[in-house]
Every structure is written in structure tokens, then in C-alpha cells.
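Chemist: sequence-free structure coming up:
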């Protein structure tokens, strides 16, 4: 039978077979092998292995040779290439962000020849990365190979620990991925919560497939859950099935009894167990009752016969601790009362200060309003005086125009006019009161009193109707 060398490569999950080519090695030795990509660095998974010729014939390609056993120089070169790969990964991520490509960089691998680098990335769709390949080639000066992988391959390369606490099955066991369905979880009576049946990759756990065939086979040879089974004195219902222990739980009257499937009677037609004998049922009941059978798990030779059970725990109170706790509580209560007083005093001071501020603001507003009123009154007085002087000038102009008139043939009107002027001159001149307009007209006492009352009540004056006696006299003379 031919011998093969089982070698595990760094980024290949499966163990590959190679032709030993006369090289002697043992499990765990580093080997330099030749693959389709070139020279690669690998580790022997086991010693020389004998396989049949039929197994070699089923391979898709002929066996590649093992070149040599790795030397110290080869190991140092491989360590240097690994360091270059770690430094290249951040650069790979930066360039992906720079070109805004929808991909997730996973890792970088430099082949042992040193003239080729493989960049692994994960993406949902096909991506045009031609510009990215040119940039990477200009940066690293090697041939660039872009390799798109799935989320399961990413988890296998990166590695990690699963829900069970062990290393991921895909990284530890390797092998080819097989499809996993939700039906496998249902057959194993597992919870269908995605968080419990999904792995780190976000897909269903690979281990669901490992025991799927075992569950299927056992359920084909045991009664279904909810079915009835014959027992001495009647029937019992199957309420639970335990596949790892290969037992079923029966509801017998008001008890639950666990019976091994191998000890049940089998129906000839269906080929499934459907009955339990009296001996098997009695043994199952005795095993379920702890009072009937005592397990010898403790060496009784260590007991003297006068041993007693431990006393029940009793709470013991210390008087000093009670006093200290009470003193602490009183002190805390005093602190809280002092804080309340301080807060009340601070609040009262704040209210007093607010009242003072409001009073000051009101006073300042009153002073500004009073000043504005005084300014308005002064402006009104100035306007009234200017209007009085203008009216006086108009009146004098009117009198001058009246005095300069053409002589008439009749002397009576002229004499009456002269008499009226003389009477006016003889009359004493009335003194003006402050705020009175200089109209030059004779006013009655009633009108003067009304004017003073109006001036006292309001600063604005109502316009008065003016009548000139001179004009009235002229109109009378014309009528005569």
C-alpha cells in the first residue's frame, strides 16, 4: 500500500495528502511542499500514513511532492513573511476605505517564494477591485491575488471559541462544510432562538449536524411523545424522550417513571416498543423513589455513632454594634435636619433679595417716567409760546391794514371808528396769565375761568372760535 504525508497548511482548513518523496519526518515537523500556487510552508499532521490505491485514485489531482524538511533558515523566513502579512493588513483596510469598496478585509498571506501575496476578503456580492489591485501592487511590489471567501471561511481563518467553551469546530476539525438546516435543531428538541443555535459566523452551528443522524435513528426506534404505552393494569402516556440516555418518561397514574427503551416490549407490526413488563416497571419505580434505595456514596467507617447534625444557624446580636448603629442613625438624622435648616434660610434670604431687586427696578422705572413727563411738559410750553408770538404778530399786521383805509365822503363812520379806538386806548391792558394765548380779543370772565380749568386738567388746549370786533364794526357800517 502506498504511503502519503498528511500536511496541514496555514490557511487551508483541510489536511492535504502529499507524496513523501523519500523525506523522513514525524508528526509536528515543518515541511516545505509544492502546490499549484508554488512553494508553501506546512506542518505534518501525523506520521507516514498508509492508504489504499482506491483512495488515491479518487483524488481529483495527482499527489504533489514534499520538497524537504524545513530548516532553521526556512522557519526564520516564514516568520518574516508572517510579520509582513500582519503589517500589510492595516494597509489593505485603509485602501479599501479610500476606494470606498463594499468588502471586509480578513487577512493577508505571503507565499513562501515571496513573489506573491494573497488578500482574503469577505463580501456579499461581486466587487470591481481592479484599481485596488493596481494600488496594492505599487505598494508591495509583488503579484496580487484577491480571494473572496464566505463568513464560515472567515470564522475558520480567524478562529475563536464557541458556546461550548471549546475552539470552533471549523478551525479545530477542519473538513468540508456541509449544509445545516433548522430541521436538525427541531429533531434534537433544541430552542429555536437564533442566538443559541447560531455560531460566531452568524450561521447555524456546524455541530447541529454531528448528532442529527443519531437523533433520527433513535426516534425511529422509540415511541413518539404523547403516545400511549401498555403497562400492567392499564396504559401510560409518554411525556418525555431523553435521547442521550435512551430512556422515555411515562406518566403512570400520579407518578412519572423513567424506563429504558431497550427493556420495553416491541410491537411486531410497527417495530416500535409499545409495552412495559411488570418487572421493568417495578424496577423503574424503585429507582425513582430515593427512600427505597440508598446509594453508597459515603464511607460510613468514618462515623462514630454519636455524631450529631449541625445546629441551625442562629442570629446573634451584639449590644455594642446595636449602640453604634443607633448613634450613627441619630447623627445622620441630625445632619439631615441641619441641611434642611440651611436650605430654608438660604431660600428665605433669596426671597428677600428678590423683593429688594423688584422694588429698586420699580423706583428706577418711576424716575425715568417722571423725567420723560417733565420733558414733554417743557416741550409743550415752548410750542405754546411760539404760537402766541406768531398770533400776536398777525394781529398787529391786521390792525395796521385796518388803519390804512381810503377816506369816505361820510364823516359819521370815521367819527365812530375814532371813538372806538379811543375807548380801546383808555381801557387798561389786561395782564397775561402764564399759558394763555395772546389772541388780542376781549374775553369774558366765564371764558377765562373755563380756560384755566382746562389748563389745569390737561396740558392740551381746545381750539377756540375767534370773533373780531373790528370786523363786526365794519360790517355794521357797511349795512348802515
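Modeler: Noted; the coordinates are in hand. These numbers come from a predicted model, not from an experiment.
Chemist: hey, let's count contacts and neighbours off CA atoms from now on
Modeler: Noted.
Chemist: and residue 79, how far is that from residue 86?
Modeler: 11 Å (Cα to Cα, to the nearest Å).
Chemist: go on, residue 306?
Modeler: In terms of Cα to Cα, residue 306 sits 71 Å off from residue 86.
Chemist: just the helices from the stretch 101-250 of the chain, written as ranges.
Modeler: 130-140, 151-158, 169-172, 182-187, 194-197, 212-220 (DSSP state H, counting those that start in this stretch).
Chemist: in the first one, what counts as buried?
Modeler: Right, the one you point to is helix 130-140. Buried residues in helix 130-140, counted by 16 or more other Cα atoms under 10 Å: 132, 133, 136.
Chemist: out of these, which one sits closest to residue 424?
Modeler: Closest approach between the buried residues of helix 130-140 and residue 424, by Cα to Cα: residue 132, at 118.8 Å.
Chemist: identify the residues contacting that closest one.
Modeler: Contact partners of residue 132, counting by Cα atoms under 8 Å, 6 or more residues apart in numbering, are 95, 96, 99.
Chemist: most centrally placed residue in the protein?
Modeler: Nearest to the mean C-alpha position of the chain, counting by Cα atoms, centre = their mean, stands residue 195 at 20.8 Å.
Chemist: what's the spacing between that residue and residue 206?
Modeler: Counting by Cα to Cα - residue 195 and residue 206 are separated by 14 Å.
Chemist: tell me where the stretch 201-350 of the chain has strands.
Modeler: Under the criterion DSSP state E, counting those that start in this stretch, the stretch 201-350 of the chain contains strands at 228-231, 234-242, 247-252, 255-260, 265-266, 273-275.
Chemist: starting at the chain centroid, how far to the first one?
Modeler: To tie it back to what came earlier, the one meant is strand 228-231. 57 Å (Cα atoms, centre = their mean, to the nearest Å).
Chemist: included below, for side-by-side comparison, is a second structure:
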């Protein structure tokens, strides 16, 4: 069944058979619906009781000869389609001959290949006869015995001479069929201003007249360039939602009603059907002092005017405004989208002078030195921090080579102070910390340089 559904053209003439699962659907009704090129379709009686399904290509009776089409509907649902198409019960219904044979399909394809050339030549013939008409399409019958010419014209056309010329030129039976601009657009197809295929070419089965009142009900600007479709007529989609607008307008006050207040008179300016809000203006011709209120408030003011009362202002009180719904919050604006792109801040080393600053600098540089020398074991790894400090004090020249310029200057100043006055005579600082540190031993030996001892002697 799936393969047959693929053969069946899915378009505007396709009807979903919702009674397909009901047993006995074929035997209950012996008429099937057959679709031909574009919008043409017909109903044919299956008098031979052929097992037909949707998607089968069949040869049906025609005048003269036979035609080739595709079955689009079977069963009881065909009766509803006939009622919709206004087919009378006593109308003559033609027969289904057989399923199409390969020879029938081959002849049908040859006839379709001639349609484009026939249409171009027919247009030139109509132009030579000075006929005010446009031939939009040509359709050959399945056995190539008849051709249908579809044309559009703004006025009545006498095409009797045209039929004679066409019959002598193409050697087939000629049938002329007038169509409207909408039907022509549906047969040709195209893309609408909405970016989708034309409704008349994709799913619409019948066309209803469209008036400018449909645009007025929906508050659409009466711009002919925007309201007209590719067929140069008003767009069919203007009728799609007009009933909903008309129904919603019944629950809103009339546009001709005026609202009286203590200080002014307000006239209707525009209406928002979806929000059920109405905008009023103090001037009937132009927008002046616009005030937007709800439909409930408008009916309340109208009742007050009928009783002879006039409110102080058109809008509701502040208590009613506060009860109105709050505006939605945009959750996306609460978070920073670049919060994951921020780089980590690098820790900067503190640079400070003096003894305390030198100790802090030494404490910060010490872990880095240990990380760099981690693969290699240092020679003095087993010595205690106090012994390492004494060794640095004993050899001030080697220690000054590894220090920074600012630290070297501080070290020279301390060496001068040590030469001038012994360490034991220096007063103890009041703010010195009580706890012992590895780089500041508790008992420091008083080492006097040799040059200072010679001067004393």
C-alpha cells in the first residue's frame, strides 16, 4: 500500500481516506475519483468491479476515445466528494475501462511532450487574429485525440475562427475552457511573499472572492502592492483569519462609540484584537493625546456615560494598574555570556624595601627555588635553616652576588652599621615578633671584623 501511496500525487486534490480501515469499502460504493493534469478531476463508475486502489493509473471513458488518470479516492468517501462537487444523482457517469497498460502510458507521455509547443503556437495564432485573450495552458487527452486550451480574458471573446485554425493546425479536436486569474496562478505555481508555495497551487480546491473589507476587519493597510498576489488579485490568505477577527470584534465596543470624560471627548483610533486593548484619540481625524485602555474599562466608561456620569480620566485607577500583569523577564539577560571566557588573574609578587621586605621576598622566592630544583637534590639539603643563615652572614660577598640591586644596597647599609656599633649594643626593637623564625635565629654570634679590632687596639 505504501508503494501505491508514493505514486499518488500529494497535492490540493488529495483527500485523506479516513474510512480506509473499514472493511468492505470498495464493494459498498462502485464510483471512484480520478485525477488528471493539474486541477481537473472526475468521477467514474467501476462497472467491471476492477480491484482499484489509490494511486493506480487507469484508462477511463472519454468523448471521443479514452483518457489516462490516477485514482485518488475510493469507497464511501467518494459520495461525500460528489456532494461537495455538486454532482447530481441522476447525472451520467462514465466508466472505468481498465488499468493502464504500458502501451497506453507510452502514448500518454508522447501527448504530454507536445503540450508546451502547442501552447506557444496557439498564442501566436491568437495574436495574429487580434483576439484579446491569453492562452495559459494546454492539456492533451490520453489518446491524443483531443486538446483542451485554457485561457483567460477580461471580456467576451469570439474564438470561433480560432478553433478552426487550431483544428487545422494540430489535427485534433479542440476544446476551449475559460479560467480566472487565480486558477491560472494555481496551474502555473510559484512562491508567495511569505516564502512558501502558493496556496492555490498546493492545497486550495476552490476559490472564493476576496474583498477589501477583509483587510479592514484585520486593520491591514490598504496598499494594493502588498495586498495583491502574483495573479494581480487580492491574496486568498486575507480570508483565512477574517472570521476570527469578526468573532473577536463582537466582544469589543463599537468603533463609532465616543467616550466622554470630565475634561475631553475621546474617539476610536485603533484596536488590538489579540490583547483586547483599544486606543482612543481626542481628535477624530489625527492621532492626538492617545490613551490605550482595556476592553473592560471601555465598557465601564460607556455604562457611566449612559447613566450621565463622566469619569475624571479615561484610564483606570492606580490600584487597577498595579494588578495588571507584569512584563516578562528575559532570563538570558541575567547572566553574562562571556563569564566562561574570563582569564585567571596572575598573582603578582609584592616588592618592598627594608629588612622586613627582604625577609618576605626571600620567603616568596624560596618555594619557587625548591620547585625548580625539585628533580636535583641540593648539596645543603640536610642542613638546618639556622646554619644556612649563618653561612650567608659569614660570606656577605657571595650572598650579595645573588641579591637584587635594591637588596644589595640595603645589605651594604647594614654592614656599615655593624662596623660602627657592635650587635650586642644595639637596642632591641619593641615591635619585633616573639616567635622565632628560621631566617632570624634567636642567638646570633657577635662577629667583629678584623679591621675594627685593629683600630681598637
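Modeler: Everything's here; your move. Just so you know, these numbers come straight off a predicted model, no measurement behind them.
Chemist: TM-score for these two?
Modeler: Overlay of the two chains. TM-score (TM-score structural alignment, normalised by the length of structure 2): 0.51; 294 aligned residues with a Cα RMSD of 4.6 Å.
Chemist: before we move on, back to that, who's more crowded, residue 306 and residue 86 of structure 1?
Modeler: Between residue 306 of structure 1 and residue 86, residue 86 has the larger neighbour count (other Cα atoms under 10 Å), namely 13 against 5.
Chemist: so which of the helices of the stretch 101-250 of structure 1 is nearest residue 454 of structure 1?
Modeler: Closest among these, using Cα to Cα: helix 194-197, at 95.4 Å.
Chemist: if I look at residue 406 of structure 2, how far off is residue 364 of structure 2?
Modeler: Applying Cα to Cα to residue 406 of structure 2 and residue 364 of structure 2 gives a distance of 16 Å.
Chemist: sorry, wrong one. I was asking about residue 107 of structure 2.
Modeler: 98 Å.
Chemist: in structure 1, what residues pair with the longest helix along structure 2?
Modeler: Taking DSSP state H as the criterion, structure 2 has its longest helix at helix 354-372. Alignment of helix 354-372 of structure 2 against structure 1: no match, by TM-score structural alignment.
Chemist: which strands and helices lie in contact with that helix?
Modeler: helix 405-420 (3 or more Cα pairs under 8 Å, 6 or more residues apart in numbering; DSSP states H and E).
Chemist: so for the helix it packs on, what gets flagged as buried?
Modeler: 407, 408, 411, 418.
Chemist: of these, closest to residue 452 of structure 2?
Modeler: residue 418 (10.2 Å).
Chemist: could you give the residue range in structure 2 aligned to the helix or strand where residue 418 of structure 1 lies?
Modeler: For residue 418 of structure 1, the element it lies in under DSSP states H and E is helix 412-426. Alignment note (TM-score structural alignment): helix 412-426 of structure 1 is unmatched in structure 2.
Chemist: tell me which residues in the following helix or strand past that helix are buried?
Modeler: The helix or strand immediately downstream of helix 412-426 of structure 1 is helix 445-457, counting by DSSP H and E. With burial defined by 16+ other Cα under 10 Å, the residues of helix 445-457 of structure 1 counted as buried are residue 451.
Chemist: give the next helix or strand downstream of helix 445-457 of structure 1.
Modeler: Past helix 445-457 of structure 1, the next helix or strand by DSSP H and E is helix 469-479.
Chemist: does anything pack onto that next one? Which helices or strands?
Modeler: Partner elements for helix 469-479 of structure 1 (3+ Cα pairs under 8 Å, 6+ apart): none found.
Chemist: go with 10 Å
Modeler: Counting contacts by 3 or more Cα pairs under 10 Å, 6 or more residues apart in numbering; DSSP states H and E, helix 469-479 of structure 1 is packed against helix 319-403, helix 412-426.
Chemist: how about these in a markdown table, adding mean neighbour count?
Modeler: As requested, these are exported to a markdown table (neighbours: other Cα atoms under 10 Å):
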| stretch | mean neighbour count |
| --- | --- |
| helix 319-403 | 12 |
| helix 412-426 | 12 |
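Chemist: neighbours around the counterpart of residue 183 of structure 1 in structure 2, how many?
Modeler: In structure 2, residue 183 of structure 1 lines up with residue 213, judged by TM-score structural alignment. Residue 213 of structure 2 has 14 neighbouring residues, counting by other Cα under 10 Å.
Chemist: can I assume residue 213 of structure 2 is in contact with residue 245?
Modeler: No: using Cα atoms under 10 Å, residue 213 of structure 2 is not in contact with residue 245, being 11.7 Å away.
Chemist: name the residues contacting each of those two.
Modeler: residue 219 (Cα atoms under 10 Å, 6 or more residues apart in numbering).
Chemist: who's in contact with residue 176 of structure 2?
Modeler: 135, 138, 147, 148, 149, 150, 151, 159, 162, 163.
Chemist: kindly apply the preceding question to residue 333 of structure 2 instead.
Modeler: Taking Cα under 10 Å, 6+ apart as the test, residue 333 of structure 2 contacts no residue whatsoever.
Chemist: and it, how far from residue 327 of structure 2?
Modeler: 14 Å.
Chemist: and if you look at residue 237 of structure 2?
Modeler: 32 Å.
Chemist: swap in residue 145 of structure 2?
Modeler: Distance from residue 145 of structure 2 to residue 327 of structure 2, by Cα to Cα: 70 Å.
Chemist: thinking again about what came up before, ok, the buried residues of helix 405-420 of structure 2 vs residue 103 of structure 2, which is closest?
Modeler: Using Cα to Cα, the buried residues of helix 405-420 of structure 2 come closest to residue 103 of structure 2 at residue 407, 108.3 Å.
Chemist: how many residues are close by the closest residue to the closest one other than its chain neighbours?
Modeler: Distance criterion Cα to Cα, 6 or more residues apart in numbering; nearest residue to residue 407 of structure 2, sequence neighbours excluded, is residue 358 at 7.0 Å. Neighbour count for residue 358 of structure 2, taken as other Cα under 10 Å: 18.
Chemist: so what's residue 354 of structure 1 up against?
Modeler: Residue 354 of structure 1 touches residue 348, counting by Cα under 10 Å, 6+ apart.
Chemist: brain fart, residue 158 of structure 1
Modeler: 11, 106, 107, 171.
Chemist: show me what it aligns to in structure 2.
Modeler: Checking TM-score structural alignment: residue 158 of structure 1 goes with residue 188.
Chemist: with residue 86 of structure 1 instead?
Modeler: Looks like residue 86 of structure 1 aligns to residue 116 there (TM-score structural alignment).
Chemist: quick one: the strands in the stretch 51-200 of structure 2?
Modeler: 57-61, 66-73, 96-99, 134-140, 146-152, 173-178.
Chemist: counterpart of the fourth one in structure 1, which residues?
Modeler: Using TM-score structural alignment, the residues of structure 1 aligned to strand 134-140 of structure 2 are 104-110.
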